[in-house]
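*Asks:* below: sequence and its predicted model.
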Amino acid sequence: MATYTITELAREFDITARAIRFYEDQGLISPTRDGPGGRSRVYTARERTRLKLTLRGKRLGLTLSEIKSLVDMYESPKDTSAQIERFLLVLAEHREKLEQQREDIEMALTEISAHEETCRRTLGEHSKAAQEMPAADVLRRAS
C-alpha cells in the first residue's frame, strides 16, 4: 500500500506542511503515526484523496464544514445518489452566494464610476478656474 510523508504531499499539492496539519486539526484528514513517540505522520492513499478533495472544495470556495461533510460522504459508498444530491445542493447554495456577491460587486463598481466622474468634473472645473484667474491671485491663494 502506498504511503506518503507530509513533505511529499505538500510538494505534490503545492501547499505548506502547516496547511496539511491545519486540515488534520479540522478532521479532514487523519494520518497514522509512526516512529519514536508517534512523531512522524504517515498518509495513505485514502488520506491523499481526502486532501485532494479538500483542496478542490477550497478552490470552489466551499467552507471547511461543507467540504468535511462532502468528503465524509465518500467514506460510505452505499448510496451514491444521496451523495450526488447533497453535492448538488451544496453547489446550488454556493452558486447563489456567488451570484449575490457578483451583483453586489457590480453595484459597487457602478458607484465607484459615478464618484470617479464627479471627481474628474470637479478637477476639470478647478483647473479651468485656475487658468482663468490672474497669476497674482493664484500666487496669493497658494500662500
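*Replies:* On my side now, so go ahead.

*Asks:* when you work out contacts or count neighbours from here on, use the C-alpha atoms and nothing else.
*Replies:* Will do.

*Asks:* and for the longest strand along the chain, what's in contact with it?
*Replies:* Secondary structure assigned by DSSP state E gives strand 40-44 as the longest strand of the chain. Contact with strand 40-44 is made by 1-6, 30-34, as judged by C-alpha atoms under 8 Å, 6 or more residues apart in numbering.

*Asks:* distance from the chain centre to that strand, please.
*Replies:* In terms of C-alpha atoms, centre = their mean, to the nearest Å, the centre of strand 40-44 is set 27 Å apart from its chain centre.

*Asks:* below is an additional structure, to be compared with the one above:
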Amino acid sequence: MGDERTWTITQLADEYGITLRTIRFYEEQGLLTPARNGAHRVFHEGDRVRLALVLRGKRLGFGLDEIKKIIGMYDAEPGEAGQLRYLLDQIAVRRAELEQRRRDIDATLAELDEVERRCRTDLDALRTDMSDPA
C-alpha cells in the first residue's frame, strides 16, 4: 500500500480544471475524504475517481444530493447493482427533463420566428405607406 499514488489538492484542481474551493466544498459535502498529512490534504485514487464522478454528474445536470446517493450506493446495500439501477432511473428522469426543455425551446423559437415574420411584414407595410404619396 505504501506505493499507492496520491495527489495534492492543487494537482486534482489542475487535472480537472476546477478551483481549490470547489474541491474543498465537495469535501465539506462528504463527497471526498482525503487523508491528512499535517495541514495538507492527501487524495488517493478513490477520491480522484469520486471527484471525476461528481464532475460528470454535475455536467449531466444531477444535483449534489443525487450524486452523493449514487456514489454512496456503491459501498452500501444494495451495492453496485442497486447503484446502477438507480443511476439508470435517474438518467431516464434527466433525459425526460431535457427532452421537455428541448420541446419548450423549439416552441419558443417557432413563436419568435412568427413574431419576427409579423414585425417584418408590418415594417414593410409601413415603409410602403410612407413612400406612397396618396
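*Replies:* Yep, that arrived. Note that this is a predicted model, so its numbers are computed, not measured.

*Asks:* picking that back up, buried stuff in the longest strand of the first structure?
*Replies:* 41-44 (16 or more other C-alpha atoms under 10 Å).

*Asks:* which helix is the longest one in the first structure?
*Replies:* If you go by DSSP state H, the first structure has its longest helix at helix 80-132.

*Asks:* just give me the mean distance for that one relative to the second structure.
*Replies:* Compared with the second structure after the fit, helix 80-132 of the first structure shows a mean deviation of 1.1 Å (mean C-alpha distance after the TM-score superposition for the first structure).

*Asks:* just the contacts of strand 40-44 of the first structure now: which is nearest Gly61 of the first structure?
*Replies:* Set against Gly61 of the first structure, the nearest of the contacts of strand 40-44 of the first structure by C-alpha to C-alpha is Ser30 (22.4 Å).

*Asks:* what do we get in the second structure for that closest one?
*Replies:* Here Ser30 of the first structure is matched to Thr33 in the second structure, going by TM-score structural alignment.

*Asks:* so that match belongs to a strand, correct?
*Replies:* No - Thr33 of the second structure: not assigned to a strand; according to DSSP: H, G, I helix; E, B strand; the rest coil it is coil.

*Asks:* sorry, back to before: okay, the longest strand of the first structure sits on what stretch of the second structure?
*Replies:* Strand 40-44 of the first structure covers residues 40-44 of the second structure once aligned (TM-score structural alignment).

*Asks:* related to what we said a few turns ago, with the second structure superposed, average distance for the longest strand of the first structure?
*Replies:* Looks like 1.4 Å for strand 40-44 of the first structure (mean C-alpha distance after the TM-score superposition for the first structure).

*Asks:* tell me the helix or strand right after that strand.
*Replies:* As assigned by DSSP states H and E, the chain's next helix or strand after strand 40-44 of the first structure is helix 45-60.

*Asks:* now for that next one, which elements pack on it?
*Replies:* strand 3-4, helix 64-73 (3 or more C-alpha pairs under 8 Å, 6 or more residues apart in numbering; DSSP states H and E).

*Asks:* most tightly surrounded among these?
*Replies:* Mean neighbour count (mean count of other C-alpha atoms under 10 Å) peaks for helix 64-73 among those, with a mean of 18.
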